[in-house]
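Peer 1: need a 3D model of the following:
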Amino acid sequence: MNESGLLIVLSGPSGVGKGTVRKAIFSQPDLDFEYSISMTTRSPREGEVDGVDYFFKSREKFESLIEQGKLLEYAEFVGNYYGTPVDYVRETLDNGKDVFLEIEVEGAKQVREKFPDGLFIFLAPPSLSELKNRIVTRGTESEEVINNRLNVAKEEIDMMHLYDYVVENDQVEHACEKIKAIVVAEHCRRERVEPRYKRILEVE
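Peer 2: Predicted coordinates:
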């Protein structure tokens, strides 16, 4: 019997660098996570690839999947839907593989309700001024959208208490090392390890 995989949820306010940290983690050869690609109705940014960074869907298609119950979580954020396909996540965890989700804060709340045993990590900015600087540097949003994102970010930071760990994204390399250490520690939790040893004792 396989030990169930660990659901790792990385979340945080828009502009904090979730995508950058996730890509850095997955560029390291010593990790064996399965990345669950999120689905969104927003347009691709420059360099983003459908099926690699996101599954880009029309609003009509996304709403159809909501009705069919095919999403583990979903949220509407600044006029666009974001969500996680449910079947892939459940099958991968059952096969003993860790699944890594990079999602918005509202979506993480929904996942916590369905998978309370998951590992929830909040990626925090060093400061609000640095967060604004990162959003502005993107060059993809209007001033109105930037201010909207900052207001939402303040609300999201206030929801930090819903997470197990907080990692400050001061430098991408430091954030990656902290996240890796947290995952190793979670795999060593007595609650996860003990059932396997009890099965060994029963066999002997």
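Peer 1: going forward, measure contacts and count neighbours with C-alpha atoms only.
Peer 2: Fine.
Peer 1: give the contact list for the residue nearest the centre of the chain.
Peer 2: In the chain, the residue lying closest to the centroid (C-alpha atoms, centre = their mean) is Glu102, at 2.2 Å. Taking C-alpha atoms under 8 Å, 6 or more residues apart in numbering, we find Glu102 in contact with 9-11, 18-19, 22, 36, 38.
Peer 1: now it: which helix or strand?
Peer 2: Using DSSP states H and E, Glu102 falls within strand 98-103.
Peer 1: report the distance from that strand to the chain centre.
Peer 2: 5 Å (C-alpha atoms, centre = their mean, to the nearest Å).
Peer 1: so after it, what's the next helix or strand?
Peer 2: helix 105-114.
Peer 1: I'd like the next helix or strand past that following helix.
Peer 2: strand 119-124.
Peer 1: next, the second sequence, to be compared with the first:
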Amino acid sequence: MVQKGPRPLVLCGPSGSGKSTLLKRLLKEFPDKFGFSVSHTTRSPRPGEKDGVHYHFTNKDDMLAAIEKGEFIETATFSGNMYGTSKQAVEHVRLTGRICVLDIEMEGVKQVKKTDLDPLLVFVMPPSIEELERRLRARNTEQEDALKKRLDTARREIEFGEQPGNFHIIILNDNLDKAYSDLCEFISKNVPEKMEEPNNSNEN
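Peer 2: Next up, the predicted model:
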């Protein structure tokens, strides 16, 4: 893939870390500057989720066939379901001249780092595992065994997030406004001011 336009922004963090909330706020506040790369998934839609908006909902056979054809930048299996970022989804955002934002898991980050996308990598850190568990339980969307699996995965993700060199910045989300401010400050330092211009490519 050829580098065109501004560098993509990758947000990673355990389920319940608040990365989706930060992402929604960023996209709402700066709709002309950021565009969300809609991932593919084989899981069923949750209430209120729309195909092509929250995810491209697909099935395992179709997704495996697309991966085989080299149509994905990164894929991962999470809680028994497949997730992935297609080249087309990223290109769709970049052609508008906006910064493409990816919300991906740990395995996806490892794969994206091997591409020539040169993304800005942000890890959203929960205050503690205890707080993360409280947030996940408050959602009341999963059975106990599924919740335990999520917490085990979260521990591995936090360990990966803390390793030097894996991310450009770690944002502690113990206060949403502060975390959002830290995110905006990081982006403004690393993204060209005229990022809304499609032809402005800023390669370091």
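Peer 1: look up how far Val21 of structure 1 lies from the residue nearest to the centre of structure 1.
Peer 2: Glu102 of structure 1 is 10 Å from Val21 of structure 1, where distance means C-alpha to C-alpha, to the nearest Å.
Peer 1: for Val184 of structure 1, same thing?
Peer 2: 17 Å.
Peer 1: number of nearby residues for Asn169 of structure 1?
Peer 2: Neighbour count for Asn169 of structure 1, taken as other C-alpha atoms under 10 Å: 21.
Peer 1: can you find the partner of it in structure 2?
Peer 2: Residue pairing (TM-score structural alignment): Asn169 of structure 1 is matched to Asn173 of structure 2.
Peer 1: quick one, which of Val184 and Val21 of structure 1 is more surrounded?
Peer 2: Using other C-alpha under 10 Å, the more surrounded residue of Val184 of structure 1 and Val21 is Val21, with 22 against 10.
Peer 1: could you look up the SS state of that one?
Peer 2: At Val21 of structure 1 the chain is in helix, as set by DSSP: H, G, I helix; E, B strand; the rest coil.
Peer 1: hmm, back to that, the strand holding Glu102 of structure 1 vs structure 2, average offset?
Peer 2: With the two structures superposed, strand 98-103 of structure 1 lies on average 0.8 Å from its match in structure 2, counting by mean C-alpha distance after the TM-score superposition for structure 1.
Peer 1: just want the angle from that strand to strand 119-124.
Peer 2: 40 degrees (axes from the mean of the first three to the mean of the last three C-alpha atoms, to 10 degrees).
Peer 1: next, the buried residues of strand 98-103 of structure 1.
Peer 2: Of all the residues in strand 98-103 of structure 1, those buried under the rule 16 or more other C-alpha atoms under 10 Å are 98-103.
Peer 1: repeat that for stretch 50-65 of structure 2.
Peer 2: Neighbour-count burial for stretch 50-65 of structure 2 [16+ other C-alpha under 10 Å]: 54-58, 63.
Peer 1: how far is it from where the chain is centred?
Peer 2: Using C-alpha atoms, centre = their mean, the offset of stretch 50-65 of structure 2 from its chain centre is 16 Å.
Peer 1: how about stretch 69-77 of structure 1?
Peer 2: The answer for stretch 69-77 of structure 1 is 13 Å, by C-alpha atoms, centre = their mean.
Peer 1: Phe72 of structure 2 contacts Ala66, correct?
Peer 2: Yes. Between Phe72 of structure 2 and Ala66 there is a contact at 7.2 Å, judged by C-alpha atoms under 8 Å.
Peer 1: so between those two, which is more surrounded?
Peer 2: Phe72 (19 against 13).
Peer 1: sorry, back to before: JSON lines for the buried residues of strand 98-103 of structure 1, including distance to Arg190 of structure 1?
Peer 2: Converted to JSON lines, those look like this (distance: C-alpha to C-alpha, whole Å):
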{"residue": "Asp98", "distance to Arg190 of structure 1": "18"}
{"residue": "Val99", "distance to Arg190 of structure 1": "20"}
{"residue": "Phe100", "distance to Arg190 of structure 1": "22"}
{"residue": "Leu101", "distance to Arg190 of structure 1": "24"}
{"residue": "Glu102", "distance to Arg190 of structure 1": "26"}
{"residue": "Ile103", "distance to Arg190 of structure 1": "28"}
